[in-house]
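K.L.:
Sharing a sequence plus its predicted fold:
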Amino acid sequence: MLLLECFLLTPYKIYMKKTILLFGMLGLTGCAGPRYAEQSATTLIDHGDYTVDTSYPSQSQNERVRFLIFHYTAVDDNESLRLLTQGSVSAHYLVPTNHTEIRGKPVILQLVPENKRAWHAGVSSWAGRNNINDTSIGIEIVNDGFHEGPTGKQWITYHKKQTALAAALARDIIARYHIKPQNVLAHSDIAPLRKSDPGPRFPWYELAKRGVGAWPDDATLKKHLQRKHRCSSGSVALIQQALGTYGYTIPQTGTLDQETLRVISAFQMHFRPSNCTGAADKETEAIAKALVEKYCHSTGLLNDIST
């Protein structure tokens, strides 16, 4: 009798389990339906043959854009626009000399969307990263760069309104991508053996006061000068070490070879434009050390290069 009872009840139990499971699945489906309906406006993207749900972002991510690079075009407005839109080079933004205004605001030309790669940096490196095109936004400023004169290169001054406009654009980009001050760079910083733009007339100090880019603190600079004359000889080895730590690709040989001279000259165009011959003087050494102390926070290195 007991065996018969178990046999008779088993199908019933199976039926009940299936019924409970079915209602459970319906209940889950009922919950999922409204959830996706609510998400559709913000987190669901229709790609035709499939839908992408963006409601589960990973915490392991950061911005693709790490660097902001300034250039001069070396040609006039019309030729700059032609080369950057029809040639083999490009940039995300072009700041013209004669900008137009819309509703009282100056217009900057965006040539490449920020989420796409522009061809402005070429063979380049900074802080151990190569191919800076992949991780940067490029700003081209219409400026002739330099003219050859009887005493060498005659660098062209930038228009104040033009650089103010470039600074406003740069501040906006920096805020969006959380770009570090030491990653706001000249083309010559990331390609010092090939490039000289935006040149020593580019107003880096004025831009730094507006929150764009790095600049050494006066007090720290004086500390590293150690009351020595700024034109006295500095240590090539310490300059190489400091510039390498700051981000430049530079030999660590302790000798003033041609590559080191070119890199030091590029550094001076950015941070000591009054004299950018590439001389390894005490002021250059002090500026490099001050930048490392302010932006690289490397205590061990500071102990090594402070002597």
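P.N.:
Structure received.

K.L.:
alpha carbons only for contacts and neighbour counts from here, please
P.N.:
Will do.

K.L.:
pretty sure T51 is touching I45, no?
P.N.:
Yes - counting by CA atoms under 8 Å, T51 does reach I45; the two are 5.6 Å apart.

K.L.:
of these two, who's got more company?
P.N.:
Legend: neighbour count by other CA atoms under 10 Å for T51 and I45, higher for I45 (14 against 11).

K.L.:
Who's the closest spatial neighbour of that one, skipping the chain neighbours?
P.N.:
Closest residue to I45 apart from its sequence neighbours, by CA to CA, 6 or more residues apart in numbering: V52 at 5.1 Å.

K.L.:
Was I right to think that neighbour contacts Y36?
P.N.:
No - counting by CA under 8 Å, V52 stays clear of Y36, with 11.3 Å between them.

K.L.:
When the two are compared, which one has more neighbours?
P.N.:
Relative neighbour count places Y36 above the other of V52 and Y36, with 13 against 10, counting by other CA under 10 Å.

K.L.:
Helix or strand: which one has the more buried one?
P.N.:
Using DSSP states H and E, Y36 sits within helix 2-39.

K.L.:
for L302, same thing?
P.N.:
Judged by DSSP H and E, L302 forms part of helix 299-305.

K.L.:
how close does the residue nearest to F146 when sequence neighbours are not counted get to H147?
P.N.:
Nearest residue to F146, sequence neighbours excluded (CA to CA, 6+ apart): W155, at 4.1 Å. Distance of W155 to H147, given as CA to CA, to the nearest Å: 6 Å.

K.L.:
And for S125?
P.N.:
S125 is 28 Å from H147, by CA to CA.

K.L.:
More neighbours: these two, which one.
P.N.:
The residue with more neighbours, out of S125 and H147, is S125; 19 against 11, by other CA under 10 Å.

K.L.:
what about the closest residue to the more buried one other than its chain neighbours, distance to L68?
P.N.:
Computed as CA to CA, 6+ apart, the closest residue to S125 that is not its neighbour in sequence is I190, at 5.1 Å. Per CA to CA, I190 is found 11 Å from L68.

K.L.:
ditto for L28
P.N.:
Counting by CA to CA, the gap from L28 to L68 is 49 Å.

K.L.:
Of the two, give the one with the bigger neighbour count.
P.N.:
Each of L28 and L68 has its neighbours counted (other CA under 10 Å); L68 has more, 26 against 11.

K.L.:
burial of L291, as a residue count?
P.N.:
Look at L291: counted by other CA under 10 Å, it has 23 neighbours.

K.L.:
ok, back up a step: please, which helix or strand holds the residue nearest to I45?
P.N.:
Element membership for V52 (DSSP H and E) is strand 51-53.

K.L.:
Going toward the C-terminus from that strand, what's the next helix or strand?
P.N.:
Following strand 51-53 in sequence order, the next helix or strand is strand 67-72 (DSSP H and E).

K.L.:
and here's the other structure:
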Amino acid sequence: MSRRIYPLLLIAPALALLAAVSIYPTLYSLWLSTQRFRRGVPEFVGLRNYVTILTGKNFWESLQATLIFGVSFVLITVSVAFLLALVFNRRPRGAGFYMTIIFLPWMLSEIVSGVMFRWMFLPQFGVLQNWLGPLVGENFRFLSTPGGAMGVVTGATVWRSLAFAMLLILAGLQTLPREISEAAAIDGASRWQSFWHVVWPLVLPTTTVTVLLLTIQAVNAAGMFLAITNGGPGRSTEVLSLYMYREAIEFFNIGYGAALSVIMLGMNGLLAAVYLRTLRREALN
């Protein structure tokens, strides 16, 4: 058997699986995005679905909601995760117990976590609604206002994703040689100077990777929004992934929903390219 053919035969099962679960659905979505279905019968419309999406206000409103959620979610998660990683990197007493508590939310599904937060913010008997509502306003209802609803979903997503981000950053911190920080302390550097000039530059690639992974998660977030707000009040929390789901599944607008999925595929492709480039640069360094 030829030396060129034998390696191809070895990877053939993996290539077949990749084609079945990735390549074929992508090509099928591209075909669906050029169709309009009437009574279940497809009709070729070319790029009309894309034109309708990009010229309509619903897409841009959903994109705005996605950006608001993504920026706030990534900033809060990375900031809190970095602080926790710095604390656990010092191996405090009871670290195992507290880390277990932090990891519990990550074990829950998005829908379960979302339903929990929805119940906790119900106007009548929600625990967090009764505790936090009076601090904002006597008649304030978190899930009844656009800002409050977005804040609840953002908080729930941060609560669930915090362990993942902290683990990545903590792994980066624990790969740093302790001799570097000790040398900086001997040279008279304060803790802040040691962190800013020594630790931060070395852990920056890991933090960048964490930011990119959380950004990809934010772009594709749907479960929390579906469970907590279902896009409301109005359409204020209808992010792109939820918009695509409702168009394709609830309204049975298959071609339009497929076009939305192709646009989101392009967005994820750009983020994945940046992620891979960052990993390659980190490996070279």
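P.N.:
Right, received. Where do you want to start? Note that the coordinates shown come from a computational prediction; the quantities given were computed from them, not determined experimentally.

K.L.:
so what number do they get for TM-score?
P.N.:
The TM-score (TM-score structural alignment, normalised by the length of the second structure) is 0.24; 114 aligned residues with a CA RMSD of 5.9 Å.

K.L.:
now the helices for the stretch 51-200 of the second structure?
P.N.:
Per DSSP state H, counting those that start in this stretch, the stretch 51-200 of the second structure carries helices over the ranges 57-89, 95-103, 110-120, 127-136, 146-174, 178-186, 191-194, 200-219.

K.L.:
among the ones you listed, which is nearest T26 of the second structure?
P.N.:
T26 of the second structure sits nearest to helix 200-219 of all the helices of the stretch 51-200 of the second structure, at 18.0 Å, using CA to CA.

K.L.:
What is the neighbour count of S72 of the second structure?
P.N.:
So S72 of the second structure, with other CA under 10 Å, has 16 neighbours.

K.L.:
quick one, what contacts it?
P.N.:
T154 (CA atoms under 8 Å, 6 or more residues apart in numbering).

K.L.:
if we can go back for a sec, remind me what the helix holding L302 of the first structure packs against, helices and strands.
P.N.:
On a contact count with 3 or more CA pairs under 8 Å, 6 or more residues apart in numbering; DSSP states H and E, helix 299-305 of the first structure meets helix 236-246.

K.L.:
Tell me the buried residues in the helix it packs on?
P.N.:
V236, A237, L238, I239, Q240, Q241, A242, L243, G244, T245, Y246 (16 or more other CA atoms under 10 Å).

K.L.:
Which is the succeeding secondary structure element to it?
P.N.:
Proceeding N to C from helix 236-246 of the first structure, the next assigned helix or strand is helix 258-271, under DSSP H and E.

K.L.:
Let me know the angle separating that next one from helix 236-246.
P.N.:
Put simply, helix 258-271 of the first structure runs at 60 degrees to helix 236-246, going by axes from the mean of the first three to the mean of the last three CA atoms, to 10 degrees.

K.L.:
Between the buried residues of helix 236-246 of the first structure, which sits nearest R171 of the first structure?
P.N.:
Among those, and counting by CA to CA, the member closest to R171 of the first structure is Y246, at 21.7 Å.

K.L.:
my guess is the closest one contacts A290, does it?
P.N.:
No - using CA under 8 Å as the test, Y246 of the first structure is too far from A290 to be in contact (10.2 Å).

K.L.:
sorry, back to before: of the helices of the stretch 51-200 of the second structure, which stretch is the most buried?
P.N.:
Comparing those by mean neighbour count (mean count of other CA atoms under 10 Å), helix 146-174 ranks first with a mean of 21.

K.L.:
out of everything not next to it in sequence, what's closest to V209 of the second structure?
P.N.:
Excluding the flanking residues, the one nearest V209 of the second structure by CA to CA, 6+ apart is Y275, at 6.5 Å.

K.L.:
hmm, I was thinking of L214 of the second structure
P.N.:
Using CA to CA, 6+ apart and skipping the chain neighbours, the partner closest in space to L214 of the second structure is V74 (6.1 Å).

K.L.:
for the one you found, what are its contacts?
P.N.:
Neighbouring residues of V74 of the second structure by CA under 8 Å, 6+ apart: V211, L214, T215, A218.

K.L.:
picking up where we left off before, overlap of the contact sets of V52 and Y36 of the first structure?
P.N.:
Taking CA under 8 Å, 6+ apart as the contact rule, V52 of the first structure and Y36 both touch L44.

K.L.:
separation between the spatially most central residue of the second structure and M224 of the second structure?
P.N.:
By CA atoms, centre = their mean, the second structure has its centre lying nearest to Q217, at 1.7 Å. Look at Q217 of the second structure and M224 of the second structure: by CA to CA, they are 12 Å apart.

K.L.:
now do I101 of the second structure
P.N.:
From I101 of the second structure over to M224 of the second structure the distance is 21 Å, taken as CA to CA.

K.L.:
Could you do R36 of the second structure as well?
P.N.:
Distance of R36 of the second structure to M224 of the second structure, given as CA to CA: 30 Å.

K.L.:
In terms of neighbours, single out the busier of those two.
P.N.:
Applying other CA under 10 Å to R36 of the second structure and M224 shows that M224 carries more neighbours, namely 24 against 20.

K.L.:
which residues touch the more buried one?
P.N.:
M224 of the second structure sits next to E110, I111, S113, G114, V153, A156, T157 when contact means CA under 8 Å, 6+ apart.

K.L.:
now P42 of the second structure
P.N.:
Per CA under 8 Å, 6+ apart, neighbours of P42 of the second structure: Q35, R36.

K.L.:
Surely it is within a helix?
P.N.:
No - P42 of the second structure: not assigned to a helix; according to DSSP: H, G, I helix; E, B strand; the rest coil it is strand.

K.L.:
A273 of the second structure - how many residues pack around it?
P.N.:
Taking other CA under 10 Å as the neighbour definition, A273 of the second structure ends up with a count of 12.

K.L.:
swap in the one 10 residues further on?
P.N.:
Burial of A283 of the second structure, expressed as a neighbour count using other CA under 10 Å, amounts to 9.

K.L.:
now do Y24 of the second structure
P.N.:
Neighbour number of Y24 of the second structure under other CA under 10 Å is 12.

K.L.:
Check L4 of the first structure too.
P.N.:
8.

K.L.:
That one and M16 of the first structure: what is the separation?
P.N.:
On the measure of CA to CA, L4 of the first structure and M16 of the first structure end up 19 Å apart.
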